[in-house]
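>>> sequence plus predicted model, see below.
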Amino acid sequence: TRQAGRSNFPIAESSMAGQDLEVQPPVCTTLCLWEPDAHLMIRKAKGQERARKSEYAAEARKGAFVEAASESGVSEEIRAFEEHFAIELRAARDTMEQVMALSSADGETPKLFDWWLEQLTELHTLVSSATSFLPTQLRQRFGNQIADHEAKLKAERERLTPKKKFAFKKRDKVAAKTTSAPEAAPPPPTASEAANLVPTGGGVAHVPKADTFQAPAGCQGFRDRVGATLIRPAGEEAAGDFALEELTDCEVRLLSSSAVLWIRNLSNCRIFALPVARSIYVTACEGCTLYLGSRQLRIHTSSRTDFYVHTTSHPIIEHCSSLRFAPYPALPPNLQPAFDAVGIKPELNQWQLVDDFDWLKASHSPNWTELAEGQRVGPAFLENTEKDEGEAVELAVKII
């Protein structure tokens, strides 16, 4: 039965006459909103509604947070690229200032021009490799900065490079030149090679995207040796590149300079190299000690290695750990011409200004540290006064 005028809920009669009727609750529903007091039940229903709205708001906040985190990740990637680009551009600007300070060309001017061009090539490669996440506006801005440097490079070449005097050529030489067979075009890359190439833009050669720190084909060097003492004597060709690859427990002395030095896959080796004219690229070295001098030093995927460095730009490390840096050792008087031979000033050394591309915080990177003065050890053979070592050092002065 139902009690008229009071409630629509079912009620049960008491077994005793005249006793007040007692309201019986129904079976509890999922939300359990029923209460004997109607006002309490209304408040409970409103509470449930507020809870649902709170859940909806929480889900909305969660979605917004995920979206913001995604956007923040892209921004962080762009910021890291901008810092990387700024470092490379600063190095190119340093070279530009050296060139623009020259009143006339000398023997070192072509090397400076080559180095400047190599730095701009690196900038082109950098921008091309970031097209997947860089907005068009930023790509254009970076491209304009590189183009500005290229225009200045061209202007400085014209200013410092003397123009060739005009002269009539003999008819037979002209005829011979016009009838000579043209050079064969290089073969197109295979499908696998094409898949690993990244266009660098600006007419610059393509660079493999997997690993750009590869010595050129046919490069001279020491390779695949264990427990050997390897000496490159003075007086060898200094204009080409040189490579050290796949060496274990070796001692290497490079007493002739080179344009670029490529170092890859070394374990427990001691390397001494006279300064090179341009760059040194180090990849996958562990437990080594290296004495290196150059305009640019790039280090990849190396650990537990000591670097005694002379470089005119900031050393750059990527994917490295437990590296220690110290200044390049003082050379004996008979080796001092090594710096002049490659156009590097001994007093300009930025060995301690290391840039870690894996560490974007303002604090010091945990991946490298300065080697304490009390722990620095020079190359033993430079300090050795025995006759055979002395003769080797005497030869080193004949760099070019």
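Now that the structure is in, tell me what you want to look at.
>>> please count neighbours and contacts with C-alpha atoms only from this point.
Will do.
>>> host element of I42?
helix 38-100 (DSSP states H and E).
>>> so which elements touch that helix?
Contact here means 3 or more C-alpha pairs under 8 Å, 6 or more residues apart in numbering; DSSP states H and E; on that basis helix 38-100 packs against helix 109-128, helix 136-160.
>>> in CSV, list the ones you listed along with mean neighbour count and distance to A64.
Converted to CSV, these look like this (neighbours: other C-alpha atoms under 10 Å; distance: least, C-alpha to C-alpha, whole Å):
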stretch, mean neighbour count, distance to A64
helix 109-128, 19, 31
helix 136-160, 14, 26
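>>> closest to S363 out of the ones you listed?
Nearest to S363 among the helices and strands packed on helix 38-100 is helix 109-128; the distance by C-alpha to C-alpha comes to 25.1 Å.
>>> try this one side by side with the last:
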Amino acid sequence: MTTRAAGTSAAAEMEPETDHTKAAAAGHRKHLAMLERLSKRTATPSPDSTSSDASPVATFLSRFAAAKLAAESALSACRSSPEDAPSSVATAAAAIDDLDRLVAEASHSLPPYELRSALAAVSDLRAAHRLAASDLRPNKSFSFRNKSKPPKTPPQHPPTLPPPPPPLEQPKPILETILPGFGFRGRKGAILAKDLRVSDEKDGDFTLADLVSCEIHLKGKCRALYVHKLRDCRVFVGAVFGSVLIENVQRCTFVMAAHQIRIHQATATDFYLRARSRPIIEDCSGVRFAPHALKYRGIEDDLRDAGLEEETGNWANVDDFKWLRAVQSPNWCLLPEEERLPAIDISDIQELEEDDH
């Protein structure tokens, strides 16, 4: 009786241990199965899911930060090493151009906030670069100036000092230092034409600067277009597969197609545009916008190669960075249809001037 009771008691004691072992083993198997499912999910992501790290916006922000740092470093070198300032200014210009092109290439895929922030950063760097370039001037001649405090008891007959020499006229910053690429500069009353399709430097940057009462015809494509200080000019441009930067223009007419167009300090000027992103204006007044109106033999191929074959309607969607109210900016308007130019055909216009390097 005692032996049976002891055996029954031992069996009863082992039963809970067996159940506990089985429960632990089952839980362990479930844990392993869950880890396996997670491993497979990580190894083979769903086709509908995309990694935020590999998204176009994240990739752009990473590249933009690196390019911005390079431009800022070059500008900083202008101040820290005055003896190397000319080369640093040139390096900064190239870095800012790369940054500008990077924004232009990604402009159609960026959210509005990211695009505005990037454009504002490029604008600030351009302003800093212009300031650095303008500082590249010869030092003034030494003049005898006594900046120390006068003595308490001045001498009875102070020596007569020679008058200081007149200050040297400070030259303006060289445009070639600020604006890259080849192009037309310093002309008045001229007809300037260039076929970029047969140029030795095709698909590069092009500059129009210091032009008065000129008519400019550019056939073909260029990577970027820089326009500075034009008066009473008419400008016809085929296709720009990067960005256009227009500064300080008055009473002009522009007909062009580009991925990105930024206009600064323009007055009484008309723009006939095709653009992948919304045109941006700053410090402008009396500017008007209309759809693209340019023709020449082969322009369809140039527009297609530049990714500008489709009319986006962005010519009418202008952002005024200096007008933050909800109502329409008073600085720009749509050009009335009855005042618009008809489509302009420049097919038969040949090169009439050599470009300036």
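Nice, thanks for sending it over. Just so it is clear, the model here is predicted, and its values are computed rather than measured.
>>> starting at the chain centroid, how far to the helix holding I42 of the first structure?
26 Å (C-alpha atoms, centre = their mean, to the nearest Å).
>>> if we can go back for a sec, can I get the helices and strands packed on helix 38-100 of the first structure in CSV with distance to G343 of the first structure?
Shown next, in CSV, are these (distance: least, C-alpha to C-alpha, whole Å):
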stretch, distance to G343 of the first structure
helix 109-128, 8
helix 136-160, 17
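>>> so for V207 of the first structure, which of these sits nearest?
helix 109-128 (7.4 Å).
>>> contacts only, for L348 of the first structure.
311-312 (C-alpha atoms under 8 Å, 6 or more residues apart in numbering).
>>> need the counterpart of it in the second structure.
With TM-score structural alignment as the criterion, L348 of the first structure lines up with T312 in the second structure.
>>> compute the distance between that match and W323 of the second structure, please.
T312 of the second structure is 23 Å from W323 of the second structure, where distance means C-alpha to C-alpha, to the nearest Å.
>>> tell me if I'm right that V227 of the second structure and I216 touch.
No: at 11.6 Å, V227 of the second structure does not count as touching I216 under the criterion of C-alpha atoms under 8 Å.
>>> those two: who's more crowded?
V227 (23 against 20; other C-alpha atoms under 10 Å).
>>> just the element for the corresponding residue of the first structure for the more buried one, please.
Under the alignment (TM-score structural alignment), V227 of the second structure maps onto I263 of the first structure. Here I263 of the first structure sits within strand 261-267, counting by DSSP H and E.
>>> other SSEs contacting that strand?
Strand 261-267 of the first structure packs on strand 242-248, strand 279-286, going by 3+ C-alpha pairs under 8 Å, 6+ apart.
>>> can you tell me how far F182 of the second structure sits from G204 of the second structure?
The value you get for F182 of the second structure to G204 of the second structure, if C-alpha to C-alpha is used, is 8 Å.
>>> picking up where we left off before, just to be sure, the match of L348 of the first structure is in a strand?
No: assignment of T312 of the second structure by DSSP: H, G, I helix; E, B strand; the rest coil gives coil, placing it outside any strand.
>>> nearest residue to the middle of the second structure?
With distances taken as C-alpha atoms, centre = their mean, the residue of the second structure nearest its centroid is D100 (2.9 Å).
>>> find the nearest non-adjacent residue to that one, please.
V122 (6.6 Å; C-alpha to C-alpha, 6 or more residues apart in numbering).
>>> before we move on, the earlier item: which of the helices and strands packed on strand 261-267 of the first structure sits most buried?
Highest mean neighbour count of those: strand 279-286, a mean of 22 (counted as mean count of other C-alpha atoms under 10 Å).
>>> how close does it sit to the second structure?
After superposition onto the second structure, the mean distance of strand 279-286 of the first structure to its aligned counterpart is 0.2 Å, using mean C-alpha distance after the TM-score superposition for the first structure.
>>> quick one: E339 of the second structure from A133 of the second structure, how far?
For E339 of the second structure relative to A133 of the second structure (C-alpha to C-alpha), the value is 41 Å.
>>> higher neighbour count, those two?
A133 (24 against 8).
>>> does that one touch L179 like I think?
No: applying C-alpha under 8 Å as the test, A133 of the second structure and L179 come out as separate, 10.8 Å apart.
>>> check the gap between the match of V227 of the second structure and L292 of the first structure for me.
11 Å.
>>> what sits in contact with each of these two?
Common contact partners of I263 of the first structure and L292 (C-alpha under 8 Å, 6+ apart): I280.
>>> correct me, but I317 of the first structure touches S365?
No: at 10.5 Å, I317 of the first structure does not count as touching S365 under the criterion of C-alpha under 8 Å.
>>> common neighbours of the two, please.
Common neighbours of I317 of the first structure and S365, using C-alpha under 8 Å, 6+ apart, are D356.
>>> between the two, who's got more neighbours?
I317 (24 against 16).
>>> for the residue mapped onto that one from the second structure, pull up the helix or strand it's in.
Using TM-score structural alignment, the equivalent of I317 of the first structure in the second structure is I281. Element membership for I281 of the second structure, per DSSP H and E: strand 280-282.
>>> mean shift between that strand and the first structure?
With mean C-alpha distance after the TM-score superposition for the first structure, strand 280-282 of the second structure averages 0.5 Å from its match.
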